[in-house]
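S.K.: Have a look; sequence and predicted model below, questions after that.
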Amino acid sequence: MNSNIIKTGIIALGAALITSCGNSQQGGGQQAAPPPMPVTTYTVEKAAVTVPDNYPGVVVPLQEVELRGEVGGYITGIFVKDGQKVSKGQRLYEIDRTNYQAAFNSAKANLEVAKANLARTEKDAERYTNLAKKEAIAQQRVDYALTDLANAKSQVAAAQASLTSAEANYRKSVIVSPLNGTIGISQVKLGALVTPGSTLLNTVSTNDPIAVDIAVNQRDLSRFMEMQKNPSTTVSDSIFSIEQNGNRYSMNGKIEAIDRAVDPSTGTITVRISFPNPNGTLVAGMTCNVTVLNKSPEPQLVIPHKAVSEQLGKYSVYVVGDSSKVNQQIVEVGSEVGGMIVIKGGLQEGDVIVSDGIMKLRPGAVVQPAKATDSTTTTTPNN
């Protein structure tokens, strides 16, 4: 009897232990769901976007003239220093004027002789004409006098032309600056022989304002032509700015000229933009970057740049869906505008995305969007 009781007790105790272990294993297999992740969200919307386009450029003078002698001879005078500021009409070089002075004086004297001969023939012609009216002289003599008068007039005209030519050569023996600007380093020294139209003496160029040439793709040509038609808007909106050696200058530019043709080998056209250069900071030949603000013709989708993650060259965002679960969405991105970025594909207006806290998210995670008062304020680009 006692033996049966003991057996029954052992069986009951074993059953209790088995039940207790089963309950323990069942309870250990269940894991509590993680709490929603606190994040900041952003509703995708469209906005007018102004994108900065950058173009490499080369600084060029708006006006540049090579100085070459129009008459020949030896350099007898240099009146400027290399790199000096010069004004229009200022004397720069002098070519030996001895022969040109002599030719001028000779031509001037010949003109005076021709004029004296003309005066004499005019008097003869007048006197003979009056005598012919009284039939006191043969008509042939009058004809000779009139012929001499015509020849004398021709001689005066020829002498005047010779004087003009001699005077021009005499004047050209002194080379003057054709414009206000800066002269370069002289290519000749005192005593150098100048060959007319061939020998380069120096170069003069303007430096305020100065220009920058950029190569623009042909598909953007119409936009630049429109900006050229409205120079006042261009300047007031600061559409053109310049950066050189990492330094950005606070100066506004305007389109000075657009080349006549597109380069078929590159599909680009040269656009020349002028900039004020009062301090001479920009020097011809410098390379620089020109920023041109490009206003989109239609509103575009924009989101905060920090909402985008990149992996292996692909860009994605987390979109908040039903039950506050997030899905990772591949997107096509465009230009950056401040802290925003243009989205060209993958999202639609009105989509809600995670803008802050994406580093700790995984696809399918449940999120708890921050309250409006806790959300990060984001500036939307506009015109």
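M.R.: Structure received.
S.K.: going forward, measure contacts between C-alpha atoms and count neighbours the same way
M.R.: Fine.
S.K.: Tell me where the stretch 1-150 of the chain has strands.
M.R.: If DSSP state E, counting those that start in this stretch is used as the criterion, the strands of the stretch 1-150 of the chain fall at 37-43, 45-47, 50-61, 64-68, 73-78, 85-86, 91-95.
S.K.: want to try TSV for the ones you listed, with mean neighbour count and distance to G364 as columns?
M.R.: Shown next, in TSV, are the strands of the stretch 1-150 of the chain (neighbours: other CA atoms under 10 Å; distance: least, CA to CA, whole Å):
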stretch	mean neighbour count	distance to G364
strand 37-43	19	11
strand 45-47	18	24
strand 50-61	19	35
strand 64-68	17	67
strand 73-78	18	83
strand 85-86	19	71
strand 91-95	21	80
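S.K.: Quick one: closest of these to C288.
M.R.: C288 sits nearest to strand 50-61 of all those, at 5.2 Å, using CA to CA.
S.K.: Other residues contacting stretch 358-365?
M.R.: 36-37, 39, 307, 318, 325-328 (CA atoms under 8 Å, 6 or more residues apart in numbering).
S.K.: adding another structure so you can compare the two:
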Amino acid sequence: MNRVILNTIFISCLIVTACKKKQPPVNPEVPVNLMTLKAKRVLYFDKYPSTTQALSQVNLLPQVTGSITGIFFKEGTHVEKGQKLYEIDQRLYQAAYDQAVANLRVSQGTLVQSQQDADRYEYLNKYNAVAKQLYDHAVITLENAKATVKASEQQVKTAKTNLAYSVVYAPFTGTIGFSQVKLGDVVTPGTTILNTISTDSPMAVDFIINEKNLPFFEKLQINKVNVDSLFTILLPDNSLYPYNGKISVIDRAVDSQTGSIRVRLVFDNPKGILRVGMSCVVRVHNQETTPVLVLPSKAVVEQMGEYFVFTAKDSVVTVSKDSLAKNPKADVSGKPRLFAHQKKVQVGQTIGPNVIVKSGVNEGEKIITDGVQTLHDGAPVTTANKVAPTQGGKH
């Protein structure tokens, strides 16, 4: 019984002691850093993922059958238009050409003989010194001889063409790739790919834009806007390509599935830095001269795909008697206090550590730049205690 009484007394003491502990202050002020939002002119680039393309590219295909007897280029190098690249066994095609030429000469000789006979019979026919049938046969033989000569001439052309096709030349100046055949390989017209050649200067750079931006790029194409560094590209190693580009083509139609359209730029490539298929980033120089609102990216909070900032506003807090009774240390001075207010914003282009804000806040508002991690809408804040600037972008 005594033990029960002692335990009850002990528990009662603990409860009294706990009740006497100091209660945490209500809505402690969060230390923050502020900036006053001002509009200013900025230089930035709109960036688009892109891929380099050749303006002309073809697969080299043989036109005749035979084995490869010669390869006359170094793979992956620059070749000139008309340069000899491959040779296919010419012996059969040379023999066919020689035979066609010989047949042509025989046909030409027969034509001469037929012409002489026809002339002789025509003369005799005038004086009725020859049978009419013989004269008619001589005329027919002459016409057949002429047709035979024409056929022989076509055979010579065909044989000459096949002989010419046994040597493959570069169709234009460009860069040639790895050979798909080796010496001795037998190639077949229309099926065997010998190699691929593509132009290397100028080089095309293709990228995709949203259909909403189409009027802007059409204006640049039509008006031929001459702005230094209007179109530049970043190479895969993030270095800046030393030459500027210009709009060459805007695709004929918008993709109805994605609402996008392809734009092609053209860049000079005298040093061969650009290669077909490279992944680059197109930078389009900002043409907007109107001042814009710029915030540090760290001041912007992302939530479920939407973006918010906290502004700080002065407010006077009225403390009721009940609140004062519960918290005797509450501020009753009537002085304005700062409170955080969350606002939804629309962000634009990122410029280094900053981001353009298109809407949601106005010039002159006080924006909380540090300490936003612990804030909520309506939280009291203070600038009395400086907050160490945070690093990084959006939270």
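M.R.: Nice, thanks for sending it over. For clarity, every value in this text was computed on a predicted model and none was experimentally measured.
S.K.: what's the TM-score here?
M.R.: Overlay of the two chains. TM-score (TM-score structural alignment, normalised by the length of structure 1): 0.72; 323 aligned residues with a CA RMSD of 3.6 Å.
S.K.: Just name the closest of the contacts of stretch 358-365 of structure 1 to Y100 of structure 1, please.
M.R.: A307 (79.9 Å).
S.K.: mind checking how far that closest one is from L361 of structure 1?
M.R.: Spatial separation of A307 of structure 1 from L361 of structure 1 under the definition CA to CA, to the nearest Å is 12 Å.
S.K.: Look at those two and report which has more neighbours.
M.R.: Set side by side, A307 of structure 1 and L361 give different neighbour counts by other CA atoms under 10 Å, the larger being at A307 (21 against 17).
S.K.: Skipping adjacent residues, who's closest to the more buried one in space?
M.R.: With CA to CA, 6 or more residues apart in numbering as the measure, S355 is the residue that lies nearest to A307 of structure 1, at 4.3 Å, once sequence neighbours are left out.
S.K.: Just say helix, strand or coil for the one you found.
M.R.: Recorded secondary structure, S355 of structure 1: strand (DSSP: H, G, I helix; E, B strand; the rest coil).
S.K.: Verify the stated contact: A159 of structure 2 with A96.
M.R.: Yes. With contacts defined as CA atoms under 8 Å, A159 of structure 2 counts as touching A96 at a distance of 5.9 Å.
S.K.: So for P209 of structure 1, which of the strands of the stretch 1-150 of structure 1 sits nearest?
M.R.: With CA to CA as the criterion, P209 of structure 1 lies closest to strand 50-61 of these, at 8.1 Å.
S.K.: how big's the offset between that closest one and structure 2?
M.R.: Per the superposition on structure 2, strand 50-61 of structure 1 and its aligned residues are separated by 2.5 Å on average (mean CA distance after the TM-score superposition for structure 1).
S.K.: Check stretch 105-119 of structure 1 too.
M.R.: Averaged out, stretch 105-119 of structure 1 is 1.1 Å away (mean CA distance after the TM-score superposition for structure 1).
S.K.: List the residues that contact S238 of structure 1.
M.R.: With contact set as CA under 8 Å, 6+ apart, S238 of structure 1 has these partners: 251-253.
S.K.: same deal with K81 of structure 1?
M.R.: Shown here is K81 of structure 1, which makes no contacts under the criterion CA under 8 Å, 6+ apart.
S.K.: Alignment lookup: it to structure 2.
M.R.: Structural correspondence for K81 of structure 1 with respect to structure 2 (TM-score structural alignment): K74.
S.K.: From Q155 of structure 2, how far out is that match?
M.R.: Between K74 of structure 2 and Q155 of structure 2 the distance, using CA to CA, works out to 36 Å.
S.K.: and if you look at A379 of structure 2?
M.R.: Look at A379 of structure 2 and Q155 of structure 2: by CA to CA, they are 95 Å apart.
S.K.: about what we covered before: closest to P264 of structure 1 among the contacts of stretch 358-365 of structure 1?
M.R.: Out of the contacts of stretch 358-365 of structure 1, the one with the shortest distance to P264 of structure 1 is A307. That distance is 41.3 Å, counting by CA to CA.
S.K.: Spit out the contact partners of that closest one.
M.R.: A307 of structure 1 sits next to 317-318, 353-356, 358 when contact means CA under 8 Å, 6+ apart.
S.K.: And D208 of structure 1, by the same measure?
M.R.: Listed by CA under 8 Å, 6+ apart, the contact set of D208 of structure 1 reads 275-278, 280.
S.K.: For it, what is the corresponding residue in structure 2?
M.R.: Aligned counterpart of D208 of structure 1 in structure 2: S201 (TM-score structural alignment).
S.K.: cool, and K172 of structure 1?
M.R.: Superposed on structure 2 with TM-score structural alignment, K172 of structure 1 falls opposite Y165.
S.K.: Please apply the same query to G253 of structure 1.
M.R.: Looks like G253 of structure 1 aligns to G245 there (TM-score structural alignment).
S.K.: distance of its match from A159 of structure 2?
M.R.: When G245 of structure 2 is compared with A159 of structure 2 (using CA to CA), they lie 47 Å apart.
S.K.: so the longest helix along structure 2 matches what in structure 1?
M.R.: Among the elements of type helix in structure 2, defined by DSSP state H, the one spanning the most residues is helix 91-126. Under TM-score structural alignment, helix 91-126 of structure 2 corresponds to residues 98-133 of structure 1.
S.K.: how much space is there between the residue nearest to A307 of structure 1 and P38 of structure 1?
M.R.: Taken as CA to CA, the spacing of S355 of structure 1 relative to P38 of structure 1 amounts to 11 Å.
S.K.: Secondary structure element holding I273 of structure 1?
M.R.: Following DSSP states H and E, the helix or strand that holds I273 of structure 1 is strand 268-275.
S.K.: whereabouts in structure 2 does that strand align?
M.R.: Strand 268-275 of structure 1 falls opposite residues 260-267 of structure 2 when the two are matched by TM-score structural alignment.
S.K.: gap between stretch 217-237 of structure 2 and the chain center?
M.R.: The gap between where stretch 217-237 of structure 2 is centred and where its chain is centred comes out at 14 Å by CA atoms, centre = their mean, to the nearest Å.
S.K.: buried stuff in that stretch?
M.R.: 229-235 (16 or more other CA atoms under 10 Å).
S.K.: Over to stretch 333-348 of structure 1?
M.R.: 333, 335-337, 340-343, 347.
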